[in-house]
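Colleague: Just a sequence and a predicted model for now, questions to come.
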Amino acid sequence: MSVPNAPAAAIGTPPDTPVLTGGRAVGLVATLILGVLSYQLNASMLAPALPHIARELRTDVAEVSQVTSLFFLAGAIGGVVLSRWSDYIGRRCALIVVLVVAAVGTIACVVAPNLPLLLTGRVLQGASSAAFQLAYVILSESLSAKVFGTTLGVITAVNGGAGGLDGWVGGLLTDNFGYRSIFVVILIFVVISLLAVMLVVPAGGRPTPTGRMDWWGAAALSLSLICMTYFVSNGASAGWLAPVTLACLAGTLVSFIAFWMIEKRRTSPLIAVRHLRSRQVWPVIASTILTLSGIFAVINFTVVLLSQNAEVGYGLNAATSALFFLAPAALIGVAAAPLAGWLAGKQGWIRILRAGLVLSLLALVVIAVFPTRQGTVIACVAVLGITYNGLVLTTINGLGVLLSPPEAPAALPGLNGAGFGIGAGLGIAIVAPFTAAGTLGGFTTALWVSIAITGLALGASLLIRSRPGQKL
């Protein structure tokens, strides 16, 4: 299988958008890397600093944890809304808006004297999640098919952080200069990337010359995402049948139904209902949510807790656990993601996604069968760096671009980006009660639950179909 001569043709790129080559293409990719790093460093560098923030702002760690949860919630909403808005105002303009908002939020975090202002800054920073979706679409509209897959893999690799070392650097900055130094470093990245975008990213043509942004649909979908996020978090803490949890579930359903009804009546919807029903859209989103629910929870939660458990696990400290189980997959993914994009361009995006899920399932099964064998688990997590961080994440991001409706090129990338956050939170919430037992049986059950969810992700991927005339 092969992709069309230019991915842009598959998503409706305007004819006046130039295809960049040589140095201009390299400059564009480097600029987009800076842009997505402005978001990713916000996501990964702050974790070691949470206790320091709690002490300086005279609050507890539970309250400070909102700097992470609100950041990712804002990212889910910003990724959907701002990326779709770019169909009307242009990619370059939207990316500039995203980075300006991120800069304002970062400045607020640097000077914040209290938690409310810090949380406000984190919400503004989280909106910069749209940098990823915008980068994917800009690559598809500006580069040829020969380099699209590889460069998309490069951007996807950044989604795993700076080789797994960014959290470690965040800890060093906090210990030596205080947690605010993290935001100063991030602000430097944001300013440099903003200047680079203004100089390097082409203005191009406007993909949607008619219609207006569907702000009512965006509001209804955003409310649904907010309610869903709190449904997952409250379900994990208060119980899935607790009144507050059920209220959040009801809010999720009501607001999504409202979104559906709004979209049916709009001439320029956020995404048309007929597309939501199509096998180019909903199976992609379902595959993303289920994949993150299954595999992300294993790598970033269950295995990490198992490795630090002194009774049935390996008794490692937090730093050693991260070095053995988080850094390898991230580092391997940095190299594997670009290769996965190149391979998908040669063999087919859907085929490589399914192959990655099958291989990931095999690695997960080995972990579940031999959870007490530390060396075996480390090796399997490294394999997931190739199959999950490389093959699966790269192809699912690529399909989000290539299968997006022609009249709404940024719609599916935005929805797919929101699926990443939903899936990650849902997966951890589902397995948390089993791992909380701290027993070998609890950890094993959590692993098999994740395997079952990943199997559903594979099933969803089998339902993905390309549009007539596409070969994906």
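Modeller: Ah, there it is. Numbering: from 1, shown residues only.
Colleague: make it CA atoms for all contacts and neighbour counts henceforth
Modeller: Fine.
Colleague: elements contacting the helix or strand harbouring A9?
Modeller: Using DSSP states H and E, the element containing A9 is helix 7-11. Counting contacts by 3 or more Cα pairs under 8 Å, 6 or more residues apart in numbering; DSSP states H and E, helix 7-11 is packed against helix 130-142, helix 393-402.
Colleague: any residues touching the following helix or strand past the first one, and which ones?
Modeller: Right, the one you point to is helix 130-142. Next along the chain after helix 130-142, taking DSSP H and E as the criterion, comes helix 145-158. Applying Cα atoms under 8 Å, 6 or more residues apart in numbering, the contact partners of helix 145-158 are 3-7, 29, 32-33, 36-37, 40, 132, 135-136, 139-140, 333-345, 389-390, 393-394, 397-398.
Colleague: okay, now the one to match up with it:
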Amino acid sequence: MHQSKWIILTIIIACQLIVVLDASIMVTAMPQIGRSLHMSTTSLTWVQNSYILAFGGFLLLGARAGDLLGRRRILGIGIGLFSLTSLLAGMAPTAEFLLVSRAFQGFAAALATPAALALLSATFVEAQERSRAIAMYSAVSAAGGSIGLILGGFFTDFISWRVGMFINLPIGIALLYLVLRFIQKTSTRTGRFDLWGAIVSVMGMTALVFGFVHAADQGWGKPETWISLAAGIVLLAAFVLIEARVTEPIIPLRLFASRQRSGAYLGRFLMVCGNFSLFFFIPQYLQNVLGCSSLEAGLAFLPFTGAQFGMMYLMHGLVHRFGNIKVLMTGLLFAIIGTLWMSRIVSVQAQFFPQMFILLTIMGIGAGMVFQPLTVLGLSEVDPHDSGAASGLINVAHQSGSSLGLAVLITVFNVAIRTDQPSKMQFAHGVSESILGSVIFITLALVVTFFCFVPSSQPARKQGLTDS
């Protein structure tokens, strides 16, 4: 691989890392954030959701902006805005200021991420180089949550949770310089922004997440819960109608004409619904039940992270020998087995080593085998004019799964504990039930994979989908 390509890949991976990392870096810091800004447990969930919802909701608009205004320009704007809003979030004097800053962080990430992925596709056109580049990109995307937990725990225990936001500023400035220095200007074209589509999609997802979070906090009997859920469904249906009618939609519905691509998007959504929520519940269990510190709770995910990065070096050979579909299904089976076993051992008497250590390793291997094939299949046979929208849709599936999966499983957790002040035994039971919910999501991802890919695996091989 040429040196200039390595530099571009480094820029893209670093950009993706700080964006994904910020979705989890606050998790181990939640108790300190709550004390310093006087936030309740329910309001703390929005520290993550305000970021994730804005990120996922505006990704398609960000992808469209890259297509129309040039991907280098949008990547630079996204990185610059992300750095500024990170500084504001770290300086937040009130809860409201923090939540607004986190939402703008998510918007900035929505500009930078699809532009970076589209640049990766345009830079690495040779099959072997692209496979290696996507493997590294996918490993960073998947492991960023684990790294965020560790960094968040370290800063919380030894300095302050605010440092997790401040570090983005020097990194962002360095990345902005590298983008302007090493990435060439990309072409622009005329067109329109589907602003209403973006706004309606964000409102719909926010209403759905609010409905589940409100149910977790106030119960299913409250009219606000059902009104919010109904509004979310109606708004998302309206979004589909808007996309079907506008001249230049942010998400061309023709992308779903391919069963393989549709399966890749849905499979990623379901996998992340189950996988991301583990990063929330397991650290809480380690701290509240087993008495670990914030840093110890973050370090506990090293087996998971290490296994994911280890798979990055094996994926090229595995995909070359067995194809994307077989590797994907094997990875999902690993993830299901490890997560199911984890749900059964979580208790007051459980110990981290050796059982949790081994299971987190198995789960990390599974996750490390899943995301690269899903990325390749999600970009398969996409028209060059739709590459930005396709890359944006991959990330939309990822972020939507993060927010909605967590909202659903928080509801499962609260139903299981049935009290505002759970004992250690009750808390452990709630975490166990939530992890079991993760198993259901990942199993559904396996079912989707089977029905969308296995019946047509032979034609897919001829098209280069299984070996790309």
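Modeller: Perfect, thanks for sending it. Since the model is a prediction, treat every value here as computed from it, not as a measurement.
Colleague: hmm, who's touching the helix holding A9 of structure 1?
Modeller: Contacts of helix 7-11 of structure 1 (Cα under 8 Å, 6+ apart): 4, 140-142, 144-145, 148, 401-407, 409, 470.
Colleague: Matching V98 of structure 1 against structure 2, which residue comes up?
Modeller: In structure 2, V98 of structure 1 lines up with G78, judged by TM-score structural alignment.
Colleague: ok, how many other residues are close to that match?
Modeller: 25 (other Cα atoms under 10 Å).
Colleague: Could you list the buried residues of the host helix or strand of it?
Modeller: Per DSSP H and E, G78 of structure 2 falls inside helix 71-90. Neighbour-count burial for helix 71-90 of structure 2, with 16 or more other Cα atoms under 10 Å as criterion, is recorded at 71-90.
Colleague: V447 of structure 2 in helix, strand or coil?
Modeller: helix (DSSP: H, G, I helix; E, B strand; the rest coil).
Colleague: Next up, the contacts around the aligned residue in structure 2 for M198 of structure 1.
Modeller: When structure 2 is aligned by TM-score structural alignment, M198 of structure 1 is paired with L180. By Cα under 8 Å, 6+ apart, L180 of structure 2 lies in contact with 72, 76.
Colleague: Look up how far T10 of structure 2 lies from L180 of structure 2.
Modeller: The gap separating L180 of structure 2 from T10 of structure 2 is 14 Å, by Cα to Cα, to the nearest Å.
Colleague: again, but for F107 of structure 2
Modeller: According to Cα to Cα, F107 of structure 2 stands 22 Å off from T10 of structure 2.
Colleague: between those two, who's got more neighbours?
Modeller: Neighbours per residue (other Cα under 10 Å) separate F107 of structure 2 from T10, with F107 holding more: 27 against 17.
Colleague: quick one: contacts for the more buried one?
Modeller: 51, 54-55, 58-59.
Colleague: want to try CSV for the residues you listed, with neighbour count, secondary structure and distance to L360 of structure 2 as columns?
Modeller: Compiled in CSV, the contacts of F107 of structure 2 are given as follows (neighbours: other Cα atoms under 10 Å; DSSP: H, G, I helix; E, B strand; the rest coil; distance: Cα to Cα, whole Å):
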residue, neighbour count, secondary structure, distance to L360 of structure 2
Y51, 26, helix, 26
A54, 26, helix, 30
F55, 30, helix, 27
F58, 26, helix, 32
L59, 35, helix, 30
